[in-house]
Every structure is written in C-alpha cells, then in structure tokens.
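Colleague: Predicted structure and sequence below. I'll ask about it afterward.
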Amino acid sequence: MKRVMFYFSLIVIILLSFKPETLAKEAYKSMDNQECLIFDFNNSDETEDWRILNDGVMGGLSQSQIDYSDSNTAIFKGTVSLENNGGFASTRTIPRPYDLDGYNGILLRVKGDGRIYQLRLRTSDRLDGVSYRYPFATEADTWMKVSIPFHECVPVFRGRILEDVEPIRPEEIQQIGFLISNKQAGEFQLEIDWIKAYTQKQDNFNFP
C-alpha cells in the first residue's frame, strides 16, 4: 500500500510541475516541428544562394534578376521576351542537399502580379535534366500562401511531361527554383517572403 501511495504521489508531483504555460509551449513546439524553414530572406546573403537561368541559353532575349528588398524578402523580376524562340525566365538555388525526408510538400508565402509561375524542384546538381514542376496562379499585389504537395509535382524535361520517371523523392531534393513561361510576355515580378517544407498539408489562402 505504501508503494502504491509513493508512486501516486510521484505522478502528482510530475503533473504539477507542468504548468499550463509549459504545456502550451510543448504543444507549440510540436506544431512547429510540422514545418521546416528553408528560406526567410532575413539575411541578404540568402539571395546569393540563387542563380538566374533564362532563355538566353537557347538564343532568347528574356531577362531577369533576383533582388533583396528592404522588407527582408526576395524579388524575382524581369521581362519575358518571345523573340528568337525565347519565352522563359527562371531562378534556382545553388545545388545542395535540403534533407527533406519525411516532409510532404513545400509552403510558399509570395506576392505576385496576376501571372502564373512554377515552382521547380530538382534532385540532381546538374544544370539541365529532369525537374519537377508545380504551377500556381498569383493575384496582383496580394500576399498568398501556396501549399505544394510533393506528389503533385510533375516530372518534365524542357517543357515536356515525362511518363516514365518516378515521383520525386523529397530526401533527394537539391535545387529549388521559380520559372515563368507559357508565352507570358512582358514585365513580371514575384516577391517571396519565405519558403518552408511541411508534414501536414495546409489550405492555400490570401493574406489581408
């Protein structure tokens, strides 16, 4: 009986040691672990991880750049030209392992110009080759959160959908990028607040 009372008292002491605020912090920590921050651009050095690749490699005349803003965001902007069989502009990260094993997709907070962009993911460090694309529409001058499940990213090569390529493996992702194409000629601008990976899907929505 004494042993039972001892263990009961021990359990009570342990429970009392967890104050409500402690329990709240533990719950928040658990929720926070559902996401992994990849880029938040709070440091201007982060934009140095990104490179530009436009249709000039095919003779096109499109131009683009990625800048760091005073609001701690990255801005991918430029002009898409359809001349000389061109028509696309893109930016992507320097190849490195992102260690996204166990995550189910990518979250973006972006502000666009009403055009359609693509998130591009690559599982190799090559300049060319297979990439996995996911198109998303933007609303002009409106912050949006975009949820991109990995299983909905389609393998493509130079714009052609590949049928005999296996789905993307998150643990093998080495490059993250954005692309604008599909004959959307003219000036464009996509502002990027942050990029995260998630384990539980969230609905897309606009920010006020």
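Modeller: All right, it came through fine. Quantities reported herein were computed from a predicted structural model and do not represent experimental measurements.
Colleague: make it CA atoms for all contacts and neighbour counts henceforth
Modeller: Will do.
Colleague: and the spatially closest residue to W50 that is not a sequence neighbour, how far is that from I173?
Modeller: Nearest residue to W50, sequence neighbours excluded (Cα to Cα, 6 or more residues apart in numbering): T93, at 4.2 Å. With distances taken as Cα to Cα, to the nearest Å, T93 is found 11 Å from I173.
Colleague: Going by neighbour count, list what's buried in the lengthiest strand in the chain.
Modeller: Using DSSP state E, we find that the single longest strand of the chain is strand 186-198. The neighbour-count check on strand 186-198 (16 or more other Cα atoms under 10 Å) flags 188-198 as buried.
Colleague: try this one next to it:
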Amino acid sequence: MAAFLTRCLTQAKQVRHFLEASSFVHQSSARVSVYEYDRKGGYRKEKKPPVKEMLKHGFKELKVELGHFKEEVKEKLECDVFMDLQHGDFEYQWRMNSLDVIESWTVTSDMDNSEGQSKASLAFSKNNTALFHGYLSQEVPKDGVQKRSGYCNIRSPSKFKAFKRKVPYDWCPFNCLLIKVRGDGRPYMLSIGMDRSFDINWNDQYNYTLYTRGGPYWQIAKIPFSKFYLTSKGRIQDKQCAIQLEKVSFFGISLGDGAEGPFCLEIDSIALLYDENHSEEFAYEMYQANPAHVGT
C-alpha cells in the first residue's frame, strides 16, 4: 500500500513539473465571480483628449454651466408643488420638431462596430419630424467571430445637470408611454435603459416590440410601462421585476427583425401619459426560483 501511494505521489509531481515547464499550457484560478469592466459592454471607443485641450474647452463651457447651475438653484429654492395628475394628462419628453433635438440623438448600426454592413441615419424631414431610415443588411463579416448580423438603433441623449453631472430621468408620476410614429410595417424594439449602480446591472434594459402599420397614416401607440420586460445584453432574464421609473437612463428604438432591405420610421413625438384606469404593476410572472440558479 505504501509503495502504491509513493508511486502515485511521484507521478503527480512529474505531471506538475511538466505543466510548469510547458509554454502552451496556461494555469489560472477558476473564475467564481462576474465582473463588467466597462459600462459600454466593450463598445467604448472614445479617447481622452490632451489635458491642455480639455482645459481650453472647459473654460469655454464655464459660463454656460454657471448659467445652468443658477437655474438649478432657482428651481430648488422655488420648491415646485407636486401637481396631482388627472386621467389623460401627458407630458412631451421629446418632440422631434427641430434639428437641435434630432442631432442630440445617437445613431448606431452594426457597421459602426465592424459587425455588419447595415446603414442608418436620423434626419429632419420636410414634415418637421424625425426620419429614422437606412438599409438593414444580413451580411455577416468573414472574420470568424461574428455569427449573425443586422441591427440599427437610435438612442436619446442622457440627462445632465450643471457641470455635466449625469442624472437619471424621473418618470414616476406616469404609467404609460405615448409614441406617435408613421412606420413601414416592420416591428421595432423600444428600449428603456436603466441607471443602476452595480456592474452586473449596467446593461439592464426594458424592452417592448412596437408593430408598425405601413401606409400614409400616423399611428399613436399607448404602451403601459408594466408591459416592458427585463433584458440584459439582448437576453431576456429569467428573474423579472417591475421597471424603476425613477432610474431611467435613456430611451431607444432598434430594428433587427432579420429582414434585409430598406426601412423607414417617421417619429413625431414621444410622451408620458397617466392613465388612472391602469393599475397593473407588472404584466409578467415572477417565479420563486433558487437564487443560486436564477440570481442575475
């Protein structure tokens, strides 16, 4: 028995020395945690300008930011009384009737990230509305990495206070989204990004599909916030929860229906609506599952 244990120990030492001497074997500890190193999910491409240029630009912005800070303090001291909303009250969040509003939105496609050949743009139309149009391509780059392709997206600007302090949108008083569009018959994905602290929740979004009608007529869609479901990096999460309307980071519209060809979506306005007849908190079942299996 002792000889057998000695032989096993000797063989284990030989295997260990072989692994340490081998250059093609990488030894590392098992990963037991999830860590997101970037809020952009690896898509961050911006580079910091030189310090001299940053200081020069900062002094130019100082006067403007001081004006914003003055208005912020004034609003804080006035302490606006919260108005009780009545049934049918709404508030425009974005009216796409000016070039400045449209230019503040961000347009992306798979071509911008070297993941496809789709093209998209957001233009100011002759009807004083925003025109989200382009070409959706299903061609997959031959890089050996991408398996599928074809998406275009527009995203609203983030909300900032004075001195570029980023703050979330607060949509708490309302319970429905009101959007006026004129589509081409394609389904578009509406996304509400969340402003959450922990890195595992940085990519949390709430989504809902908007089915548009082709033709010359405008379409007004009223969508309760309770109908939006939770996703992360494009995957529907097993553990669902109601949306936190006081922590909205951005609003976006995406196209990725898998149908190659041109698309066109005309957007007039995006508003928030209060419907007193809608009392639903969340439309989907929230299962009581093992936290070790469904915890993220």
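Modeller: Structure's in. What do you need? Quantities reported herein were computed from a predicted structural model and do not represent experimental measurements.
Colleague: Could you tell me where the longest strand of the first structure falls in the second structure?
Modeller: The alignment of strand 186-198 of the first structure onto the second structure (TM-score structural alignment) covers residues 261-273.
Colleague: hang on, the earlier thing: what's the match for the residue nearest to W50 of the first structure in the second structure?
Modeller: In the second structure, T93 of the first structure lands on S156 (TM-score structural alignment).
Colleague: Who are the contact partners of that match?
Modeller: Under the criterion of Cα atoms under 8 Å, 6 or more residues apart in numbering, the neighbours of S156 of the second structure are 104-106, 250-252.
Colleague: Make CSV from those and add neighbour count to it.
Modeller: Compiled in CSV, the contacts of S156 of the second structure are given as follows (neighbours: other Cα atoms under 10 Å):
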residue, neighbour count
S104, 12
W105, 15
T106, 14
F250, 18
F251, 21
G252, 19
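Colleague: Let me know the closest of the buried residues of strand 186-198 of the first structure to L23 of the first structure.
Modeller: Within those, proximity to L23 of the first structure (Cα to Cα) peaks at Y198, which comes in at 22.9 Å.
Colleague: Verify the contact between that closest one and G105 for me.
Modeller: Yes: Y198 of the first structure lies in contact with G105 (Cα atoms under 8 Å); the separation is 5.5 Å.
Colleague: burial count for the equivalent of K111 of the first structure over in the second structure?
Modeller: K111 of the first structure maps onto R182 of the second structure when the alignment is built from TM-score structural alignment. A total of 20 residues lie near R182 of the second structure under the criterion other Cα atoms under 10 Å.
Colleague: sorry, back to before: what about the match of strand 186-198 of the first structure, distance to the chain center?
Modeller: Offset of stretch 261-273 of the second structure from its chain centre (Cα atoms, centre = their mean, to the nearest Å): 17 Å.
Colleague: Compare it with the first structure and give me the mean distance after superposition.
Modeller: Once fitted to the first structure, stretch 261-273 of the second structure is off its aligned match by 0.5 Å on average (mean Cα distance after the TM-score superposition for the first structure).
Colleague: Let me see the ranges of the strands in the first structure.
Modeller: 35-39, 50-52, 63-68, 74-80, 89-93, 105-111, 116-122, 131-137, 143-149, 154-157, 160-161, 175-180, 186-198, 205-206.
Colleague: Tabulate those strands in TSV, adding columns for distance to I168 of the first structure.
Modeller: Formatted as TSV, the strands of the first structure follow (distance: least, Cα to Cα, whole Å):
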stretch	distance to I168 of the first structure
strand 35-39	18
strand 50-52	21
strand 63-68	26
strand 74-80	25
strand 89-93	17
strand 105-111	11
strand 116-122	8
strand 131-137	7
strand 143-149	11
strand 154-157	8
strand 160-161	14
strand 175-180	12
strand 186-198	14
strand 205-206	25
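Colleague: Out of those strands, which is closest to S17 of the first structure?
Modeller: Of all those, strand 35-39 comes closest under Cα to Cα, at 28.4 Å.
Colleague: which helix is the longest one in the first structure?
Modeller: Counting by DSSP state H, the longest helix found in the first structure is helix 2-17.
Colleague: so what corresponds to F69 of the second structure in the first structure?
Modeller: That one, F69 of the second structure, aligns with nothing by TM-score structural alignment.
Colleague: my guess is I270 of the second structure contacts K180, does it?
Modeller: Yes: if you go by Cα under 8 Å, I270 of the second structure and K180 touch, sitting 6.6 Å apart.
Colleague: Common neighbours of those two, please.
Modeller: With Cα under 8 Å, 6+ apart, I270 of the second structure and K180 have no common neighbours.
Colleague: What's the local residue count around the alignment partner in the first structure of T129 of the second structure?
Modeller: Matched by TM-score structural alignment, T129 of the second structure corresponds to T73 in the first structure. By other Cα under 10 Å, 22 other residues sit near T73 of the first structure.
Colleague: how about the nearest residue to T73 of the first structure, chain neighbours excluded?
Modeller: In space, and not counting its chain neighbours, T73 of the first structure is closest to D193: 4.9 Å by Cα to Cα, 6+ apart.
Colleague: Contacts only, for the one you found.
Modeller: For D193 of the first structure, the contact set (Cα under 8 Å, 6+ apart) comprises 40-41, 72-74, 108-110.
Colleague: L230 of the second structure too?
Modeller: The contact partners of L230 of the second structure, by Cα under 8 Å, 6+ apart, come to 204-207, 236-237, 240-241, 243.
Colleague: Check P95 of the first structure too.
Modeller: With Cα under 8 Å, 6+ apart, P95 of the first structure has these contacts: 124-125, 174-175.
Colleague: at 7 Å instead, please
Modeller: With contacts defined as Cα atoms under 7 Å, 6 or more residues apart in numbering, the neighbours of P95 of the first structure are 125, 174-175.
Colleague: now the second structure: which of these match?
Modeller: Contacts conserved in the second structure for the contacts of P95 of the first structure, using both residues aligned by TM-score structural alignment, their matches' Cα atoms under 7 Å: 174-175.
Colleague: would a markdown table of the contacts of P95 of the first structure with distance to D67 of the first structure be doable?
Modeller: Shown next, in a markdown table, are these (distance: Cα to Cα, whole Å):
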| residue | distance to D67 of the first structure |
| --- | --- |
| D125 | 23 |
| Q174 | 22 |
| Q175 | 19 |
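Colleague: any idea which of the contacts of P95 of the first structure is closest to A27 of the first structure?
Modeller: Q174 (31.4 Å).
Colleague: Please give the number of neighbouring residues around the closest one.
Modeller: 20.
Colleague: Alright, that wraps it up for me.
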